[in-house]
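Participant: generate coordinates for the sequence data below:
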Amino acid sequence: MTELLIRLFVRDYRNTEQPQVRERYGKFAGIVGIVSNLLLFAMKAITGLVTGSISIIADAVNNLSDSASSVITLVGFKLSGKPADEEHPYGHARIEYISGLIVSFLILLLGVQLLQESINKIITPEETVFNPAAVLVLVLSCLIKAWQSFFYRKVGRRISSPTIEATAADSRSDVISTLAVLLGLIISRLTSFNLDGYMGVAVALLILWTGVKVVKETSDPLLGIAPSSETVDDIYRTILSYEGILGLHDLNVHMYGEGRTFASVHCEVDANEDVMASHDLVDNIERDFLRDKNIHLVIHMDPVVTDDEPTNRLREQIREMLTGISPEITMHDFRVVWGKTHSNVLFDVCVPFGFRYTDSALLDEIANGLYMLGKNYVPVVTVDHSYVPDNREKEA
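Facilitator: Modelled structure (predicted):
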């Protein structure tokens, strides 16, 4: 059914890499959420008022907030599809994350209000009226919410939308909360013990937990997160497939929303190659990335001396020395300025965040190790920190 609806209402639904198609998916998901949640709200609100059940009314208000969230999602996708302009040269795709953050705050506000009302219902309980129609409404609600969860998850994964995937998680929580209300209604009927207020508290706590989870999921991309290992490996593998690239390092990936990825990397080339030929090579790589992967890539070209035996030998000795300090350390931009009285050894080392050595302590270890290799070596070392999941130096 979900696939049929997508084919009917999302034009050109297969090309999810296109921003226009992605926007259509988002708008469609928003409209589905508005209609279905308003329907659930009306059903539960009427049932809750007839039975006098605070937990059913709480569940109805929860669905009303879901409908409001769908409106925000709809508006967010509309705004995020705006093209880049002078004020926002990286586009507006991150508005989607902001809309998700607004949704999460609404969820938290709702949870606090429902928790307060449910506690009041426990302190001053009111008799609820059991109605078979209420059971039917709650069962139907569970089925609709379960379908919503499946629908949102499918759409969210297809277009890689954290906002819609967060909505899928919210729908799953709604299924559990409605089941809790249904269970409380049945137990109250069988035992004459009024569980309505307690089930309202359970629903409110579940809503709060969902809100906190959604806050984290939608705020992380705004703060800036590391790219996935799959993305990093794909970039490494693709660049190293070009003849003439000896290695690469210092990869940085910045994501300004789905389809708005910017990256920079240092690529090592043979210093003996013609500089114009090497420049043409990196230009081709940059164009290919934009065309094939929709990644705006900027490459810094690092010439590497490959035919100087003393330099090559010292490079390998230092690499072994660094591995002895920690296998997590990698080295790049290595060069030596040979002299009669001393030789300057210049290179960068890259370490992960949370590395056991401070930068100054690591530099001391490297200086001591280099002194053991030769008393006339003067280290000129820069410590970098990796911005991708795997900081190992990549070589062809």
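Participant: going forward, measure contacts and count neighbours with C-alpha atoms only.
Facilitator: Noted.
Participant: and the next helix or strand past whatever helix or strand Val214 lives in?
Facilitator: Following DSSP states H and E, one finds Val214 within helix 196-223. Sequence-wise, the next helix or strand downstream of helix 196-223 (DSSP H and E) is helix 229-240.
Participant: show me what counts as buried in that following helix.
Facilitator: Residues 232, 235-236, 239-240 are the ones in helix 229-240 that count as buried (16 or more other CA atoms under 10 Å).
Participant: just stretch 270-279 next, same as before
Facilitator: 270, 278.
Participant: now do the end-to-end distance for that stretch.
Facilitator: 12 Å (CA to CA, to the nearest Å).
Participant: in this structure, which spans are helices?
Facilitator: Using DSSP state H, the helices of the chain run over 2-9, 19-51, 54-80, 95-123, 132-159, 162-191, 196-223, 229-240, 275-293, 309-325, 359-373.
Participant: just say which of those helices is most tucked in.
Facilitator: Ranked by mean neighbour count, those are led by helix 54-80 with a mean of 24 (mean count of other CA atoms under 10 Å).
Participant: helix 95-123 and that one, what's the angle between them?
Facilitator: 170 degrees (axes from the mean of the first three to the mean of the last three CA atoms, to 10 degrees).
Participant: tell me what helix 54-80 is packed against?
Facilitator: helix 19-51, helix 95-123, helix 162-191, helix 196-223 (3 or more CA pairs under 8 Å, 6 or more residues apart in numbering; DSSP states H and E).
Participant: please give the structure of this sequence too, so both can be compared:
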Amino acid sequence: MSEGTSTDDRRRFGRAALVNVLGNAVKIAVEGAAGVAFGSVALVADAAHSVADLVASVVVFLWGGSRYETADEGHPHGHQRIEPLTALFVGAVIVVLGLNLLRESALGLLEGAGVTFSPVLVAALGFAMLDMYVVYRYTAWVNADLGSAALSALVADCLNDIYTTVAAMVGILGVYVGYPILDPLAGALVSVLVVYQGVEIARENVDYLVGAAPPEGERRRIVEAIREHAEVEGIHDLRVFYDGTDLEVEVHVEVDGSLPFREAHDVETEVVSRLRGMEGVGDVHVHLDPSGLGEWKDAPESGDGGERPSE
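Facilitator: As a prediction, the model looks like this:
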């Protein structure tokens, strides 16, 4: 990625994160005021959910863009892990807020709902849905090119916001038709969805942070790309794992042992360049071996000179 492209991507990332900050702030103000004024647990729960979203989007805005910083002496592999760490924080905040909202909803069910219906509540929820839909569409549009884990978390958050607001609307309409118990019930449903969303975001980004292996399809894609090179006769000791949201590849590539050193070096360079040019691949480490020799670490402990077949 060129410096100009990286700067432009970071600028677009920042704009998308800022749109989320502003969208959530406006939603909190409108829903919170209406919910408190008319005693709606569902609206207050939905507004409180957006407080978590606001915190998350502020963190993404201030911190998430670090992924676009180049590698330096203190971070020789770059800053790719900053982004999933940011997204993990988003997930954790959402889970904590969701559990708190679930408690408030349970209290409403036990003690009775004190909500008073007003068209203002319906208008506030309608505005909230429109607000989040605009933010969702814009963030998804930007992230279609950037492929950011942090923005993906915000996109999922926006979509869940729309679902939870629909649930809150059901609760308010229940009050209107004479079933006020639907308000805390809607609040409880909102809370469960919030917790589920946070857990899913956290689970996905933990894999990025701990260097987990990618799905088998990603590994197969790497193998096929290496084998496409005409001089490659085999591969072994392949390791593909996440370094942040990027894939890091370590592999031993087998070539004809009679190749001149310079030609062998060119093969290595071409394989590395090919892999680094693939979508989602970051760092690549290739070690060349003469084909057919095997490796000492592949031999059985009995020392019988056995050899693991190439992949």
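Participant: re earlier: quick one: the helices and strands packed on helix 54-80 of structure 1 as a markdown table, columns for distance to Val269 of structure 1 too.
Facilitator: Shown next, in a markdown table, are those (distance: least, CA to CA, whole Å):
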| stretch | distance to Val269 of structure 1 |
| --- | --- |
| helix 19-51 | 35 |
| helix 95-123 | 39 |
| helix 162-191 | 39 |
| helix 196-223 | 34 |
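Participant: go through those and name the closest to Phe150 of structure 1.
Facilitator: For Phe150 of structure 1, the closest of the helices and strands packed on helix 54-80 of structure 1 is helix 162-191, at 7.1 Å, according to CA to CA.
Participant: what angle separates that closest one from helix 132-159?
Facilitator: Going by the same axes, to 10 degrees, helix 162-191 of structure 1 makes 160 degrees with helix 132-159.
Participant: so stretch 121-131 of structure 2 aligns onto which residues of structure 1?
Facilitator: Taken onto structure 1 by TM-score structural alignment, stretch 121-131 of structure 2 occupies residues 134-144 there.
Participant: how close does that stretch sit to structure 2?
Facilitator: For stretch 134-144 of structure 1, the mean distance to aligned residues of structure 2 following superposition is 1.8 Å (mean CA distance after the TM-score superposition for structure 1).
Participant: show residues contacting that stretch.
Facilitator: 36, 40, 43-44, 47, 51, 174-175, 178-179, 182 (CA atoms under 8 Å, 6 or more residues apart in numbering).
Participant: and the furthest pair within the residues you listed?
Facilitator: Going by CA to CA, the pair spanning those furthest: Ser36 and Thr51, at 22.6 Å.
Participant: distance check, Ala16 of structure 2 against Ala144 of structure 2.
Facilitator: From Ala16 of structure 2 across to Ala144 of structure 2, the span is 12 Å (CA to CA).
Participant: whoops, I mixed them up, Asp207 of structure 2
Facilitator: For Asp207 of structure 2, the distance to Ala144 of structure 2 - CA to CA - is 22 Å.
Participant: again, but for Thr245 of structure 2
Facilitator: Counting by CA to CA - Thr245 of structure 2 and Ala144 of structure 2 are separated by 15 Å.
Participant: ditto for Gly282 of structure 2
Facilitator: 19 Å.
Participant: Ala29 of structure 2 now?
Facilitator: Counting by CA to CA - Ala29 of structure 2 and Ala144 of structure 2 are separated by 30 Å.
Participant: how far away from the center of its chain is the match of stretch 121-131 of structure 2?
Facilitator: Using CA atoms, centre = their mean, to the nearest Å, the distance from the centre of stretch 134-144 of structure 1 to the centre of the chain it belongs to is 33 Å.
Participant: before we move on, what about stretch 29-46 of structure 1?
Facilitator: Chain-centre distance of stretch 29-46 of structure 1: 28 Å, with CA atoms, centre = their mean.
Participant: that one against structure 2, how far on average?
Facilitator: Counting by mean CA distance after the TM-score superposition for structure 1, stretch 29-46 of structure 1 comes out at 0.8 Å.
Participant: who touches that stretch?
Facilitator: 56-57, 59-64, 66-68, 70-71, 73-74, 137-138, 141, 144, 148, 152, 155, 164.
Participant: what of stretch 71-90 of structure 1?
Facilitator: 19-20, 23, 26-27, 29-31, 34, 91-96, 98-100, 102-103, 163-164, 256, 260.
Participant: residues in structure 2 matched by the helix holding Val214 of structure 1, start to end?
Facilitator: The aligned range for helix 196-223 of structure 1 is 183-210, by TM-score structural alignment.
Participant: and the helix holding Val214 of structure 1 with helix 162-191, angle?
Facilitator: Using the same axes, to 10 degrees: helix 196-223 of structure 1 against helix 162-191 is 170 degrees.
Participant: state the distance from Val271 of structure 2 to Val255 of structure 2.
Facilitator: 12 Å.
Participant: again, but for Arg220 of structure 2
Facilitator: 20 Å.
Participant: how about Leu275 of structure 2?
Facilitator: Distance of Leu275 of structure 2 to Val255 of structure 2, computed by CA to CA: 17 Å.
Participant: try Leu101 of structure 2
Facilitator: In this view, Leu101 of structure 2 and Val255 of structure 2 are 61 Å apart by CA to CA.
Participant: swap in Gly65 of structure 2?
Facilitator: For Gly65 of structure 2, the distance to Val255 of structure 2 equals 41 Å [CA to CA].
Participant: just to revisit the earlier point, helices and strands around the helix holding Val214 of structure 1, which ones?
Facilitator: If you count contacts as 3+ CA pairs under 8 Å, 6+ apart, helix 196-223 of structure 1 packs onto helix 54-80, helix 95-123, helix 162-191.
Participant: which residue numbers in structure 2 go with the second one?
Facilitator: Under TM-score structural alignment, the alignment places helix 95-123 of structure 1 onto residues 82-110 of structure 2.
Participant: what about His332 of structure 1, neighbour count?
Facilitator: Here the number of neighbours of His332 of structure 1 (other CA atoms under 10 Å) works out to 22.
Participant: mind listing what it touches?
Facilitator: Taking CA under 8 Å, 6+ apart as the definition, contacts of His332 of structure 1 comprise 249, 347-349, 393.
Participant: could you check how far the aligned residue in structure 1 for Thr164 of structure 2 is from Lys213 of structure 1?
Facilitator: Taking TM-score structural alignment, Thr164 of structure 2 has Ser177 as its aligned residue in structure 1. Distance check for Ser177 of structure 1 against Lys213 of structure 1: by CA to CA, it reads 16 Å.
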